[in-house]
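[1] Sequence plus the predicted model coming up.
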Amino acid sequence: MLDTPAAHVPTLSLADQARDPDGFAAAFGGSFERFGFAIVADHGIDQHLIDRAWALTEALFALPEDEKRGYHIAGGGGARGYTPFKTEIAKGAEAVDLKEFWHVGRDLPEGHKYARDMAPNVWPDRPEGFRDAFIELFAAFDAAGDRLLSAIARHLGLVPDWFDRAVKDGNSVLRLLHYPPIPADAEGVRAGAHEDINLITLLLGAEEAGLELLDKDGRWLAIRPPEGAMVVNVGDMLQRLTNHVLPSTTHRVVNPPPERRGHSRYSMPFFLHPAPDFLIETLPGCVSAANPDRHPEPITAHDYLHERLVEIGLVKK
């Protein structure tokens, strides 16, 4: 076990939202303001579906390397399908991340207005049942994300459905992550220090030690959720929208201790994005004399995403 001190991020039950929506919103928003992170139990995603998704994820990454690389879209920015090991690099880092991943996005009907900005999904021939399982899991994450955004809206003094128009047919991505076994002298870490790009990230699979956040005092703190709970964090788009009232906290996945380096680590983050044409414009209620507008120039979600993908090496200038 890593000896990094634990972050005292509260574990909240999403089941409390129906009984006391204002109380849940205050607790959830308060955790975001303090840490940029929250831990959410009773998130409503069916455990049988999650178990099936884990089994399919392991089977996918166990495929031969050349077969996996057949699903890599050159020049696609990793938007869909497979991204090989040691491709992504954290902004400002010198060593690439020790991971490979697969992206599942939103299935859009033919002729949809966002089809130009949102690539179609890539589906592997095997393992069997992959497509159906991850279409279902994507929808389940989407629904949980809507509930959490409703709580954020309440916390910010907005109407509870404020984010609905922002995320309708949004460019969200479900990432299946595999951190393979690594040697003791491996250069770099599994995921270098970074912030997420999107509105919020919903993460399953953080029970294995390694996920850490950078606290406001400069200390790294370990995030240790209870079994089955979801780790949720603020992304840069929400930070910008709220004028940094809700901070997008730097985090990383460090390498395991020597006795665990021969084991793989898997996780499933759902990066909840707004629609490509959503205008990220500072909320007036988040601007004050003590906190003047840090981002007076609005930007579309599509343009902001492109800027950031260039920074992390998934898109070339």
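    Okay, I see it. Because the structure is a prediction, the values reported are computed rather than measured. Residues are numbered from 1 along each chain as shown.
[2] C-alpha only now, for contacts and for neighbours.
    Will do.
[3] If you count neighbours, what's buried in stretch 62-74?
    Residues Lys68, Tyr71, His72 are the ones in stretch 62-74 that count as buried (16 or more other C-alpha atoms under 10 Å).
[4] In three-state terms, label the last one for me.
    Okay, so that is His72. Secondary structure assignment for His72 (DSSP: H, G, I helix; E, B strand; the rest coil): coil.
[5] Skipping adjacent residues, who's closest to it in space?
    Spatial nearest neighbour of His72, chain neighbours left out: Tyr82 (4.7 Å); criterion: C-alpha to C-alpha, 6 or more residues apart in numbering.
[6] Gly92: neighbouring residues, count only.
    11 (other C-alpha atoms under 10 Å).
[7] quick one: the residue nearest to His72 is in a strand?
    Yes. Assessed with three-state DSSP, Tyr82 lies in a strand.
[8] Tell me who's in contact with it.
    By C-alpha atoms under 8 Å, 6 or more residues apart in numbering, the contact list for Tyr82 reads Lys68, Arg69, Tyr71, His72, Ile73, Glu100, Phe101, Trp102, His103.
[9] gap between it and Ile312?
    16 Å (C-alpha to C-alpha, to the nearest Å).
[10] Ile73 now?
    Applying C-alpha to C-alpha to Ile73 and Ile312 gives a distance of 17 Å.
[11] what's the answer for Ala93, then?
    Taken as C-alpha to C-alpha, the span from Ala93 to Ile312 is 9 Å.
[12] Those two: which has the busier surroundings?
    Ile312 (19 against 13).
[13] was I right about the more buried one contacting Glu88?
    Yes. Here Ile312 reaches Glu88: they are 6.3 Å apart, a contact under C-alpha atoms under 8 Å.
[14] Apart from its chain neighbours, what residue comes closest to Leu177?
    Among residues not flanking Leu177 along the chain, Phe101 sits closest, at 4.6 Å (C-alpha to C-alpha, 6+ apart).
[15] With Ile89 instead?
    Among residues not flanking Ile89 along the chain, Val96 sits closest, at 4.4 Å (C-alpha to C-alpha, 6+ apart).
[16] same check, this time on Ala153
    Pro160 (5.4 Å).
[17] which residues touch the one you found?
    Contact analysis of Pro160 by C-alpha under 8 Å, 6+ apart lists Ser150, Ala151, Ala153, Arg154.
[18] Take this one as well and set it beside the first:
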Amino acid sequence: MPSATTPFAPSYLAPTPTMIELDYVDLAVIDLSKAGTEEGRLALATQVRDALRSIGFFYVIGHGYSAEQNARIFDIADVPFAHTTEDEKREYVAKMKQTGSFQGYKPKNYWHIDNGVHDEIENYAMNRNVTLRTHPKPLRPFLPEIAEFAKFNHLNVLHEILRLLALGLELPEDTFVRLHGFETIGESYIRFMKYFPHAEEDEKRSGGLWLKGHTDMGSITILWNQPVSALQLLCPDKKWRWIKYIPNSLVVNIGDAMEYLTGGAYKATIHRVVQPPEDQRNRARLGVFYFAMTDDNVRLSPNSLGASSRLVGQAVAGEDAPTMEEWRKARTSAYGTSALKKEEGASVETELIKGLVVTHYN
């Protein structure tokens, strides 16, 4: 709850979790409160490594953020959507195609989904250093809290997970941490994201797809779990299964950058967003994310690790591996707007970015 000195934010009333029995994926639950000892970290590292090799996602609990703090950040997350005028949103629209950055607003209908249907998603993204640009007036009173939230995600969650990832590959514990500085130049960022229901006709044309299957471009994605069921991941048996809501938990997955850094030892995980179940069908889905990327100058190759391990694979792109800055700009500029090549007899589409094949799943 906000204190006497905390600015007022209208309460965001979260939807009730679905009562419909869905085909949920069974994910490992990583309790970060156990990472305080060497024994605990080693046990968690094995658990994380096994989770990423088998499924590619895991839950995090014991992260140190209270239920009250969680509710507060969702109150703040709704401000750029429910409490900001359309004129002001247009003033802060992100120039993704030109700059290769998500900072600012992404309006609805920017990304193509399928069969001529475009997205109904609004984003507001801000670098972990919230002072790098100005923000809409309704959001400005909350910038100190957002800055602290970004710092918490980066130092208390991301760095702890990166240590576990390194230990899981028998690498020095700080191997990935030193590539993800908090004060360095990079684009790790907070994203508030609101998915709105599609028109019935568009739901039919897109098969209920809200965001086509994809991998994330960065190293680690941290999703603050919320009650609207819509996120699915592609399991090893090629079936899409739902992610379950666990209050005050995080959902973590690996992105392209980590796959390239580890030579495929940790693979980017394929996920999508679909129309929620019937008892949640008319509610918007509010998301809070921390998208982590390495420092901009890091080349996405195992050579950047500064250490070797029998568990790390070979460079995916050889000596021509892009830097993080090159990769994020190219993928951000192209995402949802570039022409995709349909693969014969398969429900996938591909594009070539920086010499690497990027696959999208319908």
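    Great, that's in hand. Because the structure is predicted, anything quoted here is derived from the model rather than measured.
[19] now for the longest helix seen in the first structure, which elements pack on it?
    Counting by DSSP state H, the longest helix found in the first structure is helix 130-155. Applying 3 or more C-alpha pairs under 8 Å, 6 or more residues apart in numbering; DSSP states H and E, one finds that helix 130-155 of the first structure contacts helix 21-35, helix 47-61, strand 100-105, strand 200-204, strand 265-272.
[20] In the second structure, what stretch matches the fourth one?
    The alignment of strand 200-204 of the first structure onto the second structure (TM-score structural alignment) spans residues 220-224.
[21] contacting residues for the residue nearest to Ile89 of the first structure?
    Lys86, Thr87, Glu88, Ile89, Ala90, Gly188, Val189, Gly192.
[22] lining up the residues you listed with the second structure, which overlap?
    Compared against the second structure with both residues aligned by TM-score structural alignment, their matches' C-alpha atoms under 8 Å, those retain Lys86, Thr87, Glu88, Ile89, Ala90.
[23] My guess is the fourth one contacts Val315. True?
    No. The pair formed by Ile89 of the first structure and Val315 falls short of the contact definition of C-alpha under 8 Å, at 11.5 Å.
[24] who's more crowded, those two?
    Higher neighbour count among Ile89 of the first structure and Val315: Ile89, with 21 against 17, using other C-alpha under 10 Å.
[25] so the more buried one, which of the three states?
    Looking at Ile89 of the first structure with three-state DSSP, the answer is coil.
[26] which residues of the stretch 151-300 of the first structure fall in helices?
    Counting by DSSP state H, counting those that start in this stretch, the stretch 151-300 of the first structure has helices at residues 164-167, 236-241.
[27] could you dump those helices to JSON lines with distance to Gly77 of the first structure?
    Putting these into JSON lines (distance: least, C-alpha to C-alpha, whole Å) gives the following:
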{"stretch": "helix 164-167", "distance to Gly77 of the first structure": "21"}
{"stretch": "helix 236-241", "distance to Gly77 of the first structure": "19"}
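[28] hey, which of those is tucked in deepest?
    The highest mean neighbour count among the helices of the stretch 151-300 of the first structure, using mean count of other C-alpha atoms under 10 Å, belongs to helix 236-241: a mean of 22.
[29] against the second structure, where does that helix fall?
    Counting by TM-score structural alignment, helix 236-241 of the first structure lines up with residues 256-261 of the second structure.
[30] what about the alignment partner in the second structure of Pro10 of the first structure, distance to Phe102 of the second structure?
    By TM-score structural alignment, Pro10 of the first structure lines up with Ala28 in the second structure. Using C-alpha to C-alpha, Ala28 of the second structure is found at 31 Å from Phe102 of the second structure.
[31] higher neighbour count, those two?
    Higher neighbour count among Ala28 of the second structure and Phe102: Phe102, with 24 against 17, using other C-alpha under 10 Å.
[32] Counterpart of the more buried one over in the first structure?
    Using TM-score structural alignment, Phe102 of the second structure pairs with Ala79 in the first structure.
[33] Now for the residue lying closest to its match once chain neighbours are set aside, how many residues are close by?
    Spatial nearest neighbour of Ala79 of the first structure, excluding adjacent residues (C-alpha to C-alpha, 6+ apart): His103 at 6.3 Å. A total of 20 residues lie near His103 of the first structure under the criterion other C-alpha under 10 Å.
[34] Determine which residue in the second structure is aligned with His103 of the first structure, please.
    By TM-score structural alignment, His103 of the first structure lines up with Ala125.
[35] Its match is in contact with Tyr189, isn't it?
    Yes. Counting by C-alpha under 8 Å, Tyr189 is a contact partner of Ala125 of the second structure at 6.7 Å.
[36] ok, Leu309 of the first structure - contacts?
    The contact partners of Leu309 of the first structure, by C-alpha under 8 Å, 6+ apart, come to Gly77, Val315.
[37] Which residues are in contact with the residue nearest to Ala79 of the first structure?
    Contacts for His103 of the first structure (C-alpha under 8 Å, 6+ apart) come out as Gly78, Ala79, Arg80, Gly81, Tyr82, Val173, Leu174, Arg175, Leu176.
[38] how about the last one, what's its match in the second structure?
    Pointing back at Leu176 of the first structure there. By TM-score structural alignment, Leu176 of the first structure lines up with Phe192.
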